[in-house]
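Peer 1: what follows is a predicted protein model with its sequence.
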Amino acid sequence: MAEPVGVPPPRVSPEHEPVLAELARDFLRERRAERRWRNLFRLFWLTLAALLVYSLWMQGRHVTPSATPHTALIEVRGEIAADTEASAELLLAALKDAFNDDAAQAIVLRINSPGGSPVQAGIVYDEIKRLKKLHDKPVYAVVEEVCASGAYYIAAAADEIFVDKASVVGSIGVLMDGFGFTGLMDKLGIERRLLTAGENKGMLDPFSPLPPKQRAYAQAMLDQIHQQFIAVVREGRGKRLKETPDTFSGLFWNGEQAVQLGLADRYGNLDFVAREVVKAEDIIDYTPKDNVAERLAKRFGASIGAGAVRALKEMAPIR
């Protein structure tokens, strides 16, 4: 039986061995260099990602300290409510930072808000009064487009209120809004099945009739909160306030009328107040803002807890 014929491996002549050895060394050097560069790039991107996360987390949370005398600015924008940029939590943090800064000559609240929660506004109002007494620093409110309802509640704590002639000011009142669907349900033949333990537990349910007793109770509560609002405005404005039958009716006025009624003091914007009133033209913004990481965390938390708070959201809000 014939034996298979094998192909002998190629032989390297002695004169080629140094060349092959050098090629092998070059190949190994290139592979090591590639690994080093790959690791450097990974480290670079990891560092960049860490810096990005850190900057997103710290964004808007701290004010760069300044030894130069300046005007401290705090923005009150949008709805005054929990988990907004005009929440009491954020505004209180800004107020404390501004009052504690010895270089801040005065605090200016630049307001552009239709109002919101009387609870949140009341917390901010009380903290402004406390910090003013503690630090003996003036507080000025500068109104841009709107300073209404809860926003005016906060502005009443200021030593002076500055407006534009066309600003909207006032709306000193309280409301609770919602919908009632009982008539529509009757027409459609829909029966509401609501079981409660406690005769008033289903109060303000939009699919149930509103009994006179519950209506009277809700109205009495609104009237009491309204009186609290009125007391705050009277305390803050003092003898400057020229009361009329409409002052606390929920009406609002333009800036020119507000000055005439004593709801505001004079015309002026932020730069005017810093330059002419505070005498410190440099303006530093102390307004803390939710950073991106916090917004994502809140959104994630809100999605998890949506089922738990749905019943509370269906209740009529007070503003």
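Peer 2: That came through fine. Residues are numbered from 1 along each chain as shown.

Peer 1: going forward, measure contacts between C-alpha atoms and count neighbours the same way
Peer 2: OK.

Peer 1: helices of the stretch 151-300 of the chain, start to end?
Peer 2: Ranges of helices within the stretch 151-300 of the chain are 182-188, 212-237, 255-261, 270-272, 292-304, based on DSSP state H, counting those that start in this stretch.

Peer 1: the ones you listed: which one's closest to Ala50?
Peer 2: Closest to Ala50 of the helices of the stretch 151-300 of the chain, according to C-alpha to C-alpha: helix 292-304, at 12.9 Å.

Peer 1: who are the packing partners of the closest one?
Peer 2: In terms of contacts (3 or more C-alpha pairs under 8 Å, 6 or more residues apart in numbering; DSSP states H and E), helix 292-304 is packed against helix 17-58.

Peer 1: tell me the SS of Gln105?
Peer 2: Three-state assignment for Gln105 (DSSP: H, G, I helix; E, B strand; the rest coil): strand.

Peer 1: for it, what are its contacts?
Peer 2: By C-alpha atoms under 8 Å, 6 or more residues apart in numbering, the contact list for Gln105 reads Pro69, His70, Thr71, Ala72, Lys137, Pro138, Val278, Ala280.

Peer 1: cool, and Ser167?
Peer 2: Val143, Glu144, Glu145, Val146, Cys147, Asn254, Gly255.

Peer 1: let's see which of those residues end up in strands.
Peer 2: Among the contacts of Ser167, the residues falling in strands (DSSP state E) are Val143, Glu144, Glu145, Val146, Cys147, Asn254.

Peer 1: rewinding a little: just the helices of the stretch 151-300 of the chain: most buried one?
Peer 2: Burial of those is given as mean neighbour count (mean count of other C-alpha atoms under 10 Å); helix 255-261 ranks first at a mean of 21.

Peer 1: which residues does it contact?
Peer 2: Helix 255-261 has contacts (C-alpha under 8 Å, 6+ apart) with 163-170, 241-243, 264-267.

Peer 1: what's the closest of those to Lys201?
Peer 2: Distance ranking of these against Lys201, using C-alpha to C-alpha, places Gly170 first at 34.2 Å.

Peer 1: how close does that closest one get to Tyr153?
Peer 2: According to C-alpha to C-alpha, to the nearest Å, Gly170 stands 9 Å off from Tyr153.

Peer 1: same question for Ser303.
Peer 2: 32 Å.

Peer 1: so what's the residue sitting nearest the centre point of the chain up against?
Peer 2: Nearest to the mean C-alpha position of the chain, by C-alpha atoms, centre = their mean, lies Glu85 at 1.2 Å. Neighbour list for Glu85: Val76, Arg77, Gly78, Lys289, Asp290 [criterion: C-alpha under 8 Å, 6+ apart].

Peer 1: got another, please set it beside the one above:
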Amino acid sequence: MIKKIGSFCRTVRRTFFGEPAPKVAVLRLYGVIGAGGRFKQNISMASVAGQIEQAFTMGGVSAVALMINSPGGSPVQSALILQRIRDLAKEKDIPVLAFAEDVAASGGYMLAIAGDEIYANESSIVGSIGVVSSGFGFKAAIEKLGIERRLYTAGESKAMLDAFQDEKAEDVARLKEIQLEIHEHFKKLVRDRRGKRLKGLRGKMFSGEVFTGGEAVKLGLIDGIGDARTILRDRFGKSVKMRVIAEKKPRLGSLLGLRAGNTSSLGALEDIPGGLIAAIEERLIWNRFGL
């Protein structure tokens, strides 16, 4: 009965007011990708799952637009978000268009290939299809300070690449194996999603190199140059409505890196250095792409 009433109301509305304007749900994916909310602007499956669901269940939606501005991060979180978007797109039969802003690199590009089509600005940074791991060695520093390192493990590889011990060739070799496996998975995702649109030398494309939007079009990594408003108006008409999916505003505590449930003033103060370190790390990730 309720469905019949709803259908009748829609028929009456169309009769007197015409067809409603096309509607596009806009999902913003901004920030470094990683679980745990370490960064001020953080993307993870947990943080965006509700917004993704809302985008694809919005009544009368003609398409979902992904607005991406991310230098990458966790390959696992990137893949989880990609899969959730593709699952819902198939289930709801809704097209997905991705738009790269300043940067859609590494995991950010993995998010972009969730789109059936990808667009960017001429100066957008796109690509970086590779895997990176970085860190520091502090062994000489703690020796100079007279600090003795004590580490106890069960399992000979449990402390692999510990920052306070000498680097071992076998540990580096094992890390390389892991990176190559993750890289192969990344390349397969790109090949599966972009298919015959990929052009040029795959070695260059999958080398971890970044490209401008113009170069990315020539390589087939994206479909064209353009901004969301222009592309969506061309596709769905000038009356198209862009409905941005609201995101939860971070509290002051989360901006400082304070953990949920830590209500003591001493505990909060102890967590501030961690928040500052995360902020510096986030800044360095963006700086890799000149941003």
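Peer 2: Okay, I see it. These figures come from a predicted structure and were not determined experimentally.

Peer 1: returning to that earlier point: if I've got this straight, the residue nearest to the centre of the first structure is in a helix?
Peer 2: No - according to three-state DSSP, Glu85 of the first structure belongs to no helix; its state is coil.

Peer 1: aligned to Gly224 of the second structure, what sits in the first structure?
Peer 2: Under the alignment (TM-score structural alignment), Gly224 of the second structure pairs with Arg266 of the first structure.

Peer 1: does its match touch Val163 like I think?
Peer 2: Yes - Arg266 of the first structure lies in contact with Val163 (C-alpha atoms under 8 Å); the separation is 6.4 Å.

Peer 1: looking at these two, which has the bigger crowd around it?
Peer 2: Each of Arg266 of the first structure and Val163 has its neighbours counted (other C-alpha atoms under 10 Å); Val163 has more, 29 against 18.

Peer 1: ok, and the closest non-adjacent residue to Thr71 of the first structure?
Peer 2: Setting aside the residues directly before and after it, Thr71 of the first structure is nearest to Ile283 in space (C-alpha to C-alpha, 6 or more residues apart in numbering), at 4.8 Å.

Peer 1: how many neighbours does the one you found have?
Peer 2: Counted with other C-alpha under 10 Å, the neighbours of Ile283 of the first structure add up to 18.

Peer 1: that one matches what in the second structure?
Peer 2: Counting by TM-score structural alignment, Ile283 of the first structure lines up with Met242 in the second structure.

Peer 1: show me what contacts its match?
Peer 2: By C-alpha under 8 Å, 6+ apart, the contact set of Met242 of the second structure is Lys23, Val24, Ala25, Val26.

Peer 1: now do the SS call for the third one.
Peer 2: This points to Ala25 of the second structure. Secondary structure assignment for Ala25 of the second structure (three-state DSSP): strand.

Peer 1: correct me, but it touches Ile245?
Peer 2: Yes - applying C-alpha under 8 Å, one finds Ala25 of the second structure in contact with Ile245, separated by 6.8 Å.

Peer 1: what about those two, which has more around it?
Peer 2: Ala25 (26 against 16).

Peer 1: the strands in the stretch 101-250 of the first structure, which residues?
Peer 2: Counting by DSSP state E, counting those that start in this stretch, the stretch 101-250 of the first structure has these strands, from start to end: 104-113, 139-148, 160-163, 168-170.

Peer 1: for the match of Gly224 of the second structure, which non-adjacent residue is closest in space?
Peer 2: Phe162 (5.2 Å).

Peer 1: likewise Ala280 of the first structure?
Peer 2: Ranked by C-alpha to C-alpha, 6+ apart and with sequence neighbours excluded, the top spatial neighbour of Ala280 of the first structure is His70, at 5.0 Å.

Peer 1: that neighbour matches what in the second structure?
Peer 2: Aligned counterpart of His70 of the first structure in the second structure: Lys23 (TM-score structural alignment).

Peer 1: so how many other residues sit close to its match?
Peer 2: Here the number of neighbours of Lys23 of the second structure (other C-alpha under 10 Å) works out to 20.

Peer 1: list the contacts of it.
Peer 2: Shown in contact with Lys23 of the second structure (C-alpha under 8 Å, 6+ apart): Gly60, Val61, Ser62, Ala63, Val240, Lys241, Met242, Arg243.

Peer 1: would you list the buried entries among these?
Peer 2: Buried subset of those (neighbour count, 16 or more other C-alpha atoms under 10 Å): Val61, Ser62, Ala63, Val240, Lys241, Met242, Arg243.

Peer 1: check contacts around the fourth one.
Peer 2: By C-alpha under 8 Å, 6+ apart, the residues touching Val240 of the second structure are Ala21, Pro22, Lys23, Val24, Leu232, Arg233.

Peer 1: need these in TSV (columns: distance to Glu282 of the second structure).
Peer 2: Formatted as TSV, the contacts of Val240 of the second structure follow (distance: C-alpha to C-alpha, whole Å):
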residue	distance to Glu282 of the second structure
Ala21	40
Pro22	38
Lys23	34
Val24	31
Leu232	32
Arg233	35
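
Peer 1: of those - the most surrounded one?
Peer 2: Val24 (25 neighbours).

Peer 1: surely that one touches Lys241?
Peer 2: Yes - between Val24 of the second structure and Lys241 there is a contact at 6.1 Å, judged by C-alpha under 8 Å.

Peer 1: translate Ser249 of the first structure into the numbering of the second structure.
Peer 2: Per TM-score structural alignment, Ser249 of the first structure is aligned with Ser207.
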